[in-house]
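Engineer: Build me a model from this:
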Amino acid sequence: MVLARDLDPSASPLDYYGYELRRLREAAGLKQGQLGDIIYCTGSLIGQVECTKRVPTRDFSERLDAALGTDGTFSRLVGLVLRSVLPTWFQPFAEMEARAAYISTYQAQLVYGLLQTSDYARAVLATGLPDGLDDLLAARLDRQRILDRDKPPMAWVVLDEAALYRPIGGRETMRQQLAHLLSFRDRRWVRIQILPFSAGEHASLIGSFTAMRFEDDPDIVYSEDLISGHMTANPDTVKEAALRYAHLQAAALSVEESAALIIRVMEERYGHQPEPDQRGVAQVKL
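Structural biologist: Okay, the predicted model is just below:
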């Protein structure tokens, strides 16, 4: 078993977190069990985080800061830790997403990651059969914090109507997910449009993509294949993506019409009825 005293704090954000937790806990004269009692968890969990066997959550980090008087040290560090558990190929996108001033995305099959509920996200991530499902889920939910910042990015989301009908996680999970989409109607910086089946062939039949705009950096376009993701700042690609996205927005229902469709699907398809025996399986998207 890896001991906290053996950790190299420069090896990774998680190693640094564990090293600092042990150092500051001991400086406070607390044993693992004593600190656990203060922040309402087990001493075993404290030890697992110190030895990098468990990835800390944001709530855990905030309670540590309060207990140890560390002025937000762990709350600031946990974002880096959670981002580090994402697939290596996805981490650059998550870093750029956190810095974006404007995000526009078209999603052909699934609800966009920043708008997913915990249960929906867990069902999506589980299809990849990951070893660290809880860690990946915590990382995804932490990504969503950018929408709650004092100055959040403007996020414009076009969802294919198929995303409303694919029963990921079961009927109740889908009902909660669609209700969650509706909750964004009160946020000026989030706009959701549904591209209806009636649109027929459209400008992005090839699949989903996300474009990001920044205050000081070049625009970026991101897309995924079966195995990894791809980002580019190539001006021609960025221009082509912007043109395609404009066509998608024009073909999609208005924000108000989209909300009405979400309500109808939520009630008609995911009303309170017995769960079916079979559940849909979604393609993994991060």
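Engineer: rest of the way, CA atoms for contacts and neighbours
Structural biologist: Will do.
Engineer: how would you label the residue positioned nearest the centre of the chain: helix, strand or coil?
Structural biologist: Central residue of the chain (Cα atoms, centre = their mean): Arg140, 3.0 Å from the mean position. Here Arg140 is recorded as helix under DSSP: H, G, I helix; E, B strand; the rest coil.
Engineer: One more, please, to line up against the first structure:
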Amino acid sequence: MSKVQPTTESLHFGAIVNEHRELAKMTRAQLASKFPVSPSYIGRTIKGTTRCSYENAEKLDELLNACGHITDAWKKLNSGFPAYYQDFQAKEATASLLRTYSLLLVDGLFQTKEYAFELLRDDKAVANRLKRQEVLQRIPTPMFCLVLDEGVLYRRIGSKETMREQLQHLVEVSQRDGVFVQIAPFAYHRGARSSFSIATQGDDSSTVYIEKTTNGETTTLPAQIGESVRVFARLQSQSLSPNATRDLLRKAIEEKWT
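Structural biologist: Model prediction:
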């Protein structure tokens, strides 16, 4: 395999492999002889500078008695999502209730392909984002509560056509059972400093994802969950109703994007 620049994700995978290698009391040369691959390949895998195939990840998991830890790490490495988001994405996929506040952009679960491409400029990244949206079709269907800052309606992403189709998509998806889309009018909303999402499971446990300038943070700390829930409740109480939101979306389409 060719040498590549290490990423946070590949370094994490390499650390998992190395941890189990050390637990197995096996040198890199001893481990390599079991494949066979070269000791340098094992070294590059540990350093995150080569891309391990799934077949090799399975073999490593078996040889090191890792009980699925290595193959699970490989799946995360190749999920297409950054390391700081992967834990939340897993919770999002199984949640019974999803609450999201979007300050600057339409949330990824509700983006059209064209809108997403303007943001990501990468076909694979767009495909991964659209795959996330499969949660919208899941049975049983989770409840979705989306609050958008009013500025999102007027912040141009791509062409007028892209914006028109995106807002029309929001109108359509907001009419599905269990999907509630609301607009938070231009105003100061206490505590709403950035976009965030709350994924709540069937057992009422929650995970929060908070966007930051260059990355994001996933947390299960009770204090942060509690504050996020309170901020979201205030946002909902100060936002337009779903029906009034659809009216404003249609107005923005007609007056701004047509």
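Engineer: and the aligned residue in structure 2 for the residue nearest to the centre of structure 1, what is it in contact with?
Structural biologist: Aligned counterpart of Arg140 of structure 1 in structure 2: Arg129 (TM-score structural alignment). Shown in contact with Arg129 of structure 2 (Cα atoms under 8 Å, 6 or more residues apart in numbering): Gly108, Leu109, Ala116.
Engineer: quick one: which of the residues you listed has the most company?
Structural biologist: Ala116 (25 neighbours; other Cα atoms under 10 Å).
Engineer: any idea how far Pro92 of structure 1 is from Gln32 of structure 1?
Structural biologist: Plainly put, Pro92 of structure 1 is 35 Å away from Gln32 of structure 1 if you go by Cα to Cα, to the nearest Å.
Engineer: Please spell out which residues along the longest helix along structure 1 are buried.
Structural biologist: As assigned by DSSP state H, the longest helix anywhere in structure 1 is helix 235-251. By neighbour count on 16 or more other Cα atoms under 10 Å, the buried set for helix 235-251 of structure 1 is Val238, Ala241, Ala242, Arg244, Tyr245, Leu248, Gln249, Ala251.
Engineer: okay, it sits on what stretch of structure 2?
Structural biologist: With TM-score structural alignment as the criterion, helix 235-251 of structure 1 aligns to 222-238.
Engineer: Pretty sure Asp149 of structure 2 sits against Tyr188.
Structural biologist: No: in this structure Asp149 of structure 2 lies outside contact range of Tyr188 using Cα atoms under 8 Å: 10.5 Å.
Engineer: Pro92 and Gln32 of structure 1: who's more crowded?
Structural biologist: Gln32 (19 against 15).
Engineer: Quick check, the more buried one in contact with Gln48.
Structural biologist: No: between Gln32 of structure 1 and Gln48 there is no contact under Cα under 8 Å: 10.1 Å.
Engineer: related to what we said a few turns ago, which one of Asp149 and Tyr188 of structure 2 is surrounded by more residues?
Structural biologist: Asp149 (24 against 9).
Engineer: one step back: now the match of helix 235-251 of structure 1, how far from the chain's geometric center?
Structural biologist: 20 Å (Cα atoms, centre = their mean, to the nearest Å).
Engineer: got a list of contacts for it?
Structural biologist: 99-101, 147, 182, 184-185, 189-192, 196, 198, 206-208, 219.
Engineer: That stretch vs structure 1, mean deviation?
Structural biologist: Superposing on structure 1 and averaging over aligned pairs (mean Cα distance after the TM-score superposition for structure 1), stretch 222-238 of structure 2 comes out at 1.0 Å.
Engineer: Much appreciated, bye for now.
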